[in-house]
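Participant: Kindly return the folded structure for what I paste below:
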Amino acid sequence: MRDDTKKTLWREWLFLAVVIPLYGFVAFYSLGDRTAPQTYAVIDNQSGPLYFEVEEAPASVALYCPVNSATKYIDITISASANQMDWPVAFDTDDDPKDYTAAMIWYDYPLSCNNDTQYIRIDKHPASNRLVLAEIGFYNQEGSLIRAKALSENGGLVLDEPQTICRDSNRMNSAYFDESYFPSSALEMQDGLSVAEMDHPPVGRLIIGMGMNLWGRNPFGFRFMQVFSGILMLPLLYFCGRSLLKSPKWAGIVTILLALDFMHYTQTRIGTLDAFLVLFILGMYGFMVFYHNSQSLWRRYLFLLLSGVCAGCAIGTKWSGLYGAAGLALLYFFWLFQRIRFAWGTERRAILHECTWCILCFIMIPCLIYGLSYIPYAQTLGRSDFYGVAIEHAKQMLSYHTGTSTNYNHPYSSHWWTWFLALKPVFYYFEPAPANIYLYATGNPLVWGFGLVGAFYALWRGVCRLDDGGLVIATAYFSQLIPWIFITRDTFLYHYFPMVPFLILALGYFFQNTCTHPRIVGYRNLFIGIYLCAVVASFVVAFPFIYGSGIFWESILRIRLALQVSALLFGVLYSGLLIWAYCLKKKERL
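Facilitator: I've put the predicted structure just below:
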């Protein structure tokens, strides 16, 4: 028995040593450029506009703004002059038909300049609080870079990195979707600039800032920590699954399914907050499971502490972490009630000491994490009372998330009931022909369909049979899903992401505990083997639009239809096995 245990552990570590680097390679593949402008000039009411002398009249200007103005947009007025007396407008973002408004994106603005233009002035709009420029490049009609000389004191800061200039914006050199907000606000807090967008607590932005400190303020840097979080989810889910399913084999299966999940891959490669939220929610439940299964007192206390830290970080990343935390509290108190019922004397005193420890872990530490995370943000406001700033910001966020500004019928928004089969994906990026690049967040119907059935199965076993595995999975999944049913603001498919790891655990739990009759279990295992091959194939086929490479829209529609039909077919086949198993059990009872 002792040797078998060591052999199993050796195989487990070997499995993780293969899966994690392999997934890491695919996840980091073409994540983003490592070069981007690092210095910048600030145009505000005190500094005034930037002036440049050019050797010939420019036809266009390429520029990069690392942060937005207080309006959450970039507002630019570019004027041209031959004598520094008259300054006709050569370009204004208000007049441009395109949506040239976002930070951390390269833009190529056309300029309407006279042939005798020698000077360029770049200024913010009067109503805007600032304009932050990192790099600019002026181009003539032939597309050649024009030599320019800064006439303003800080103008040289936007001409000092010409090797970073990109005239064509793409997902490798620029931000896409909501990346224009979160990394830029992380940069603002690092440099003490006023924060333009702060619709969530600061923890996630501080983590993004860690990636930029490691790799620079570039697309690779502000996406690095998300990928790293996605990688960390794999071993965490494995050991959580091992504790819940009591089987290295089934833990390995759910780990592979998470690594091949469409949403997990796409959402951990974009510079937003959701990857951190999912990691921390998975962590707080995983460590709670480890606590429940541990017999060592110091380990139980340690796992409670780690669970509380993850809960604090989840809530400090997004308030939706509170949904999972509420489910975690219900789970803990249920287990506590079961222990107290049969505990007496010394054991009851030990439970009371543990409850005192939980006050520290799940109330004091999360409050401490939440409050301390506001120190950089408070410094941008010139304040030291960071807890006061946190309270004021909480009121602002509550007003924002419950107000009309989040209920504008976004074309990519979706109702909660469409999430189960990913009926309405979220488009993140598009490049027209000849590239034909589509990138959007979606789910795999092969996985999510079975996972939904598994979630209800886990709920049934957890409630009716008080099975710990089913109880944990159902609590984690439904405690996060149910609040979204009552939310009236615009919601998106990526709001379902925190439930996906538990959906996959539910899938493994469902397969493990059904069709276990000796006459059927071999067919079940064959089915699961074929099913896993189909999931691998679906990841390969769908890779172009979950990664962002060239593919025709008609091909995407065919792939999505094929996946939905495949999910239905596999569902029918497994339903047949379930009916067969039921008939055999019924026959044995007679």
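Participant: Going by C-alpha atoms from here, please, whenever you check contacts or count neighbours.
Facilitator: Noted.
Participant: Tell me how many other residues surround Asn513.
Facilitator: For Asn513, the count of nearby residues is 12 (other C-alpha atoms under 10 Å).
Participant: Check Ile482 too.
Facilitator: Around Ile482 there are 12 residues (other C-alpha under 10 Å).
Participant: quick check, it in a helix?
Facilitator: Yes - counting by DSSP: H, G, I helix; E, B strand; the rest coil, Ile482 is part of a helix.
Participant: Tell me the spacing between it and Ala314.
Facilitator: Separation of Ile482 from Ala314 (C-alpha to C-alpha, to the nearest Å): 18 Å.
Participant: cool, Glu188 as well?
Facilitator: From Glu188 to Ala314 the distance is 22 Å (C-alpha to C-alpha).
Participant: do the same with Ile76
Facilitator: Computed as C-alpha to C-alpha, the Ile76 to Ala314 distance reads 37 Å.
Participant: More neighbours: these two, which one.
Facilitator: Per other C-alpha under 10 Å, whichever of Ile76 and Ala314 has more neighbours is Ala314, with 31 against 21.
Participant: Second input sequence below; structure requested for side-by-side comparison:
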Amino acid sequence: SPLSPQGPPLGVRPWRIAAGICLGAAMGVKWSGLAFAVAFALLSLLWDFGARRAAGVRHPYLGAMSKDVPHGLIAFALVPFVTYMATWTGWFATALGYGRNWDQATSSGPFYFVLDSARSWVQYQWQVFTFHNGLETSHPYMSEPWSWPLLLRPVAFHYESRKGACPGATDCSEAVLGVGTPVIWFGALAALVALVVWYVATRDWRAGAVLLAYGVGWLPWFYFAFAANRTMFLFYAIPMVPFMVLAITLCAGWLIGPAVKTADGRLPARRTFGAAIVGAYALLALINFWWLHPVLSAELIPYAEWKARMLFDTRWI
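Facilitator: Model prediction:
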């Protein structure tokens, strides 16, 4: 009841179910989504602890463990698993998928069909795990996790040199380079450092959430780099990008400041100055993306223009 020393039950929260569905779909694309599922489940539980304590509940931690954890397990364990399994519907529905008939049926009947299908699916998962866990083959575009925020070694997905194929130049290039916009990536580095200081000073939950999510997308790869010597590439950092943008957004909001007018009805100079800085940065990011676009989209350009866009010269080639 609301008068319970543990606080009231908060029930099933739709946003958690939606998050669980998204996390399950993410795991269906790449297993690294599992790290986000674990991190967000813990973060959600910590928020429940904080909410009950802020409401003055006598036993906030016991209340969260008894009333919030069960619903959290449904949202962050059961729902992601069901969603992940749903992404395999096509594989289960056909007999032609890779490894679909690894466990050949020894008996007829629906029970044995389901059992053999499940065993084949488990074997497939094991093959995926052992392949990726033992992937140590050298590659010219491989990179270490520490270098990803600096964009030191992007992946060249496509490059073709053509003679006289573009106006005004003898040597022409067509390329697709897997790289982020430097203005955004380097700006995010500064923003993340600012968020660390901000969180230490204020314990702002927004800064903490962004830092946690960014760390979950980046730090686990260091284990594979040093303990497993795994072959890795810059595009593994893609899940970090939304939280880099959130870090920039939080810092932009801090620079602009609250919309509180002065006594004479004017906005403070700090807000005008902050908006000018944020606007200039956004414009710079757009210009930077426009400049890089030809080497992101296989546009045929003179070789000299392609070379001018290689920020770190040989490391981007």
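Participant: Superposed, how do the two chains score by TM?
Facilitator: Remark: TM-score between the superposed chains equals 0.73 [TM-score structural alignment, normalised by the length of the second structure]; 263 aligned residues with a C-alpha RMSD of 2.8 Å.
Participant: Which helix or which strand is home to Glu174 of the second structure?
Facilitator: strand 171-178 (DSSP states H and E).
Participant: again with Leu331 of the first structure
Facilitator: Here Leu331 of the first structure is assigned to helix 321-341, by DSSP H and E.
Participant: same deal with Tyr107 of the first structure?
Facilitator: strand 106-110.
Participant: How much space separates the alignment partner in the first structure of Ala308 of the second structure from Val26 of the first structure?
Facilitator: Matched across to the first structure, Ala308 of the second structure falls on Arg558, judged by TM-score structural alignment. Separation of Arg558 of the first structure from Val26 of the first structure (C-alpha to C-alpha): 24 Å.
Participant: And Ser32 of the second structure? What does it align with in the first structure?
Facilitator: Counting by TM-score structural alignment, Ser32 of the second structure lines up with Ser320 in the first structure.
Participant: Tell me how many other residues surround that match.
Facilitator: The number of residues near Ser320 of the first structure, taken as other C-alpha under 10 Å, comes to 19.
Participant: And for the one 3 residues further on?
Facilitator: Number of residues near Tyr323 of the first structure (other C-alpha under 10 Å) recorded here: 20.
Participant: next one: Val200 of the second structure
Facilitator: Neighbours around Val200 of the second structure, by other C-alpha under 10 Å: 11.
Participant: Quick one: residues contacting it.
Facilitator: By C-alpha atoms under 8 Å, 6 or more residues apart in numbering, Val200 of the second structure lies in contact with nothing.
Participant: Which position in the first structure pairs with His139 of the second structure?
Facilitator: Using TM-score structural alignment, the partner of His139 of the second structure in the first structure is His410.
Participant: Need the three-state assignment for that match.
Facilitator: coil.
Participant: Could you do the one 4 residues further on as well?
Facilitator: Classification of Ser414 of the first structure using three-state DSSP returns coil.
Participant: Identify the residue spatially nearest to it, adjacent ones excluded.
Facilitator: Phe492 (5.2 Å; C-alpha to C-alpha, 6 or more residues apart in numbering).
Participant: Surely the one you found and Thr418 touch.
Facilitator: No - taking C-alpha atoms under 8 Å as the definition, Phe492 of the first structure is not a contact partner of Thr418, at 9.7 Å.
Participant: Look at those two and report which has more neighbours.
Facilitator: Higher neighbour count among Phe492 of the first structure and Thr418: Phe492, with 21 against 13, using other C-alpha under 10 Å.
Participant: Counterpart of the more buried one over in the second structure?
Facilitator: So, by TM-score structural alignment, Phe492 of the first structure is matched to Phe233.
Participant: what residues are up against its match?
Facilitator: Tyr141, Met142, Ser143, Glu144, Pro154, Val155.
Participant: Make CSV from those and add distance to Ala280 of the second structure to it.
Facilitator: Below are the contacts of Phe233 of the second structure laid out as CSV (distance: C-alpha to C-alpha, whole Å):
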residue, distance to Ala280 of the second structure
Tyr141, 33
Met142, 34
Ser143, 32
Glu144, 32
Pro154, 27
Val155, 29
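Participant: of all those residues, which comes closest to Asp204 of the second structure?
Facilitator: Glu144 (31.1 Å; C-alpha to C-alpha).
Participant: For the second structure, which segments count as helices?
Facilitator: Along the second structure, counting by DSSP state H, helices occupy 14-29, 33-54, 60-63, 69-73, 79-86, 89-93, 110-133, 182-202, 205-218, 220-226, 241-256, 269-296, 303-308.
Participant: Tell me how many other residues crowd the aligned partner of Glu160 of the second structure in the first structure.
Facilitator: The pairwise alignment with the first structure assigns Glu160 of the second structure to Glu431, based on TM-score structural alignment. Neighbour count for Glu431 of the first structure, taken as other C-alpha under 10 Å: 16.
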